[in-house]
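Asker: pasting the sequence and the predicted model now:
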Amino acid sequence: MANKKIRGVYLVTDRPLCLNHSLAEVVRLAALGGVNLVQLREKETNSREFLELAKHLKEILTPFQIPLLINDRLDICLAAEADGVHLGQSDLPWEDARRILGNDSIIGLSLETKEDYQTLIQTDRHPNLDYLAVSPVFDTDTKTNTKPAWGLEGLGWLRNQTTIPIVAIGGIKESNAKAVVDAGADSLAVVSAICSAKDPKLATEILSSNFT
């Protein structure tokens, strides 16, 4: 059973942004730095390579007891024996993912607008989700084709609506991380702040300090 405590630093991988280290080394160093969750996001690769990457990262993270989530792909999650999936608004419905993966797996859902949240709770007042991802909090080059940024005010609005853990993603870095946590985020999801760092371990430690 995966550790389902959603709190702390959440690494979302992006191989093109791994400027100083391989993806595997970034993940290993982030694990040493105290990362709490890792999501493997692969938009361009084929299914076979995606699966091999997932299996490799699972091997790295298992000794640290850090959950590995797969972006979008339920089949890769199952084949790699990953700990769960992250789903967007146009992906497989979360209810079907829960039915297939069971209650022990972590399932998170991106919310791009307040209307996404309203639609969610109209369908199920108490959705069996492990976290809601506010996406994006700030405008960022790593998330394209998204709706207008939520901002800290929007994040605070969602915090007042739900007790489900909130993962904040989009434009988060050392300089604004504390403000995002103070606004109500349980977890900080970052891409370039760790993937592009010269020292991913130190970058993770600095971001994690906002939760102590």
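Answerer: Structure received.

Asker: C-alpha from now on. contacts and neighbour counts both.
Answerer: OK.

Asker: tell me how many other residues surround Arg99.
Answerer: Neighbourhood size, Arg99 [other C-alpha atoms under 10 Å]: 9.

Asker: who are the packing partners of the helix or strand containing it?
Answerer: Applying DSSP states H and E as the criterion places Arg99 in helix 94-101. For helix 94-101, the packing partners by 3 or more C-alpha pairs under 8 Å, 6 or more residues apart in numbering; DSSP states H and E come out as strand 106-111.

Asker: which positions within the top helix by length along the chain qualify as buried?
Answerer: Longest helix in the chain, counting residues (DSSP state H): helix 47-61. Going by neighbour count (16 or more other C-alpha atoms under 10 Å), the buried part of helix 47-61 is 50-51, 53-55, 57-58, 60-61.

Asker: ok and the helix holding Arg99 relative to strand 106-111, angle-wise?
Answerer: 170 degrees (axes from the mean of the first three to the mean of the last three C-alpha atoms, to 10 degrees).

Asker: take this one as well and set it beside the first:
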Amino acid sequence: MVRTKGRRRLTCHHEAGHALTRWYFGHKTDRAVVLTVDEVRAGKIVRNRKDIDIVSCEGIVEGYDIHGYPYGPIHTAGSAEEQNYSNYLRAINQDVELINCFAGFIAEAHYRHASVSDCMLAGGIQDMQLAQDLVDAWDLSGEEQRELLRLSESRAAALVRSKSGSVAIKAVANALMERGRLTGRQIARLCRNAYGGRECAHGAWNAHWPATPKQIRAGFIPHRLG
């Protein structure tokens, strides 16, 4: 639980990692919230965009689901080509959601100069449960699952530790520390500033997938749909 300003600042960095991931890959964010120490001590409950109370929630980044339930491929009534394209798009969304699962506690670890595993155990258990649910939904062997999770962690680390990504996370975390609440537009403005005014259009990554850690680390942003 957030009981000190120091712990709250870690939560701000954690949520900033999620916010950056959504923005970087072209997914709109509604808001980010990090409760104050007094709010947590008073037992304040955060209600999400689905009007559900989130118990024991210190912070949250909200927007539409990047890879919504049910996870995995969805059968379409169209041709085989249309089915393959649907699977391709859902696989991209799965990949981005997996990056998002890692980004929060990796951002926290980067700020703390601590091990990723320690931060995952301290504040990333739910994120990793979602990551496991995502890979379980696809027809992958155990080794394929492990490789996908390793790649997702590498992509998230490349984003969080990149020059522009680090600047964006610091800016979002500082704003959350000061205000406690940010709108999606405020988050986008802070991230754009960190990336020199550039911003990814929704779906623009589709023509450039799979994203490599090298691309992400270099701050590559596709501007237009392919």
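Answerer: Alright, I've got the coordinates. Keep in mind the model is a prediction, meaning the values are calculated, not measured.

Asker: TM between them?
Answerer: Here the TM-score for the pair of chains, by TM-score structural alignment, normalised by the length of the first structure, is 0.28; 106 aligned residues with a C-alpha RMSD of 5.9 Å.

Asker: helix or strand right after the longest helix of the first structure?
Answerer: Immediately after helix 47-61 of the first structure, counting by DSSP H and E, sits strand 68-71.

Asker: which strands and helices lie in contact with the helix or strand that that following strand is followed by?
Answerer: Following strand 68-71 of the first structure in sequence order, the next helix or strand is helix 74-80 (DSSP H and E). Helices and strands touching helix 74-80 of the first structure, as assessed by 3+ C-alpha pairs under 8 Å, 6+ apart, comprise helix 47-61, strand 68-71, strand 84-87.

Asker: switch to 10 Å and redo it
Answerer: helix 47-61, strand 68-71, strand 84-87, helix 94-101 (3 or more C-alpha pairs under 10 Å, 6 or more residues apart in numbering; DSSP states H and E).

Asker: mind listing what's buried in that helix?
Answerer: For helix 74-80 of the first structure, by 16+ other C-alpha under 10 Å, it's 74, 76-78, 80.

Asker: specify which member of the residues you listed is nearest to Leu32 of the first structure.
Answerer: Leu32 of the first structure has its nearest neighbour among the buried residues of helix 74-80 of the first structure in Ala80, at 22.2 Å by C-alpha to C-alpha.

Asker: now do the contacts for that closest one.
Answerer: For Ala80 of the first structure, the contacting residues are 50-59, 68, 70, 74, by C-alpha atoms under 10 Å, 6 or more residues apart in numbering.

Asker: as TSV, those residues with distance to Tyr117 of the first structure would be great.
Answerer: As requested, the contacts of Ala80 of the first structure are exported to TSV (distance: C-alpha to C-alpha, whole Å):
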residue	distance to Tyr117 of the first structure
Phe50	30
Leu51	31
Glu52	34
Leu53	32
Ala54	30
Lys55	33
His56	34
Leu57	31
Lys58	31
Glu59	35
Leu68	25
Ile70	22
Leu74	22
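
Asker: among the residues you listed, which one lies nearest to Ile169 of the first structure?
Answerer: Using C-alpha to C-alpha, those come closest to Ile169 of the first structure at Ile70, 15.9 Å.
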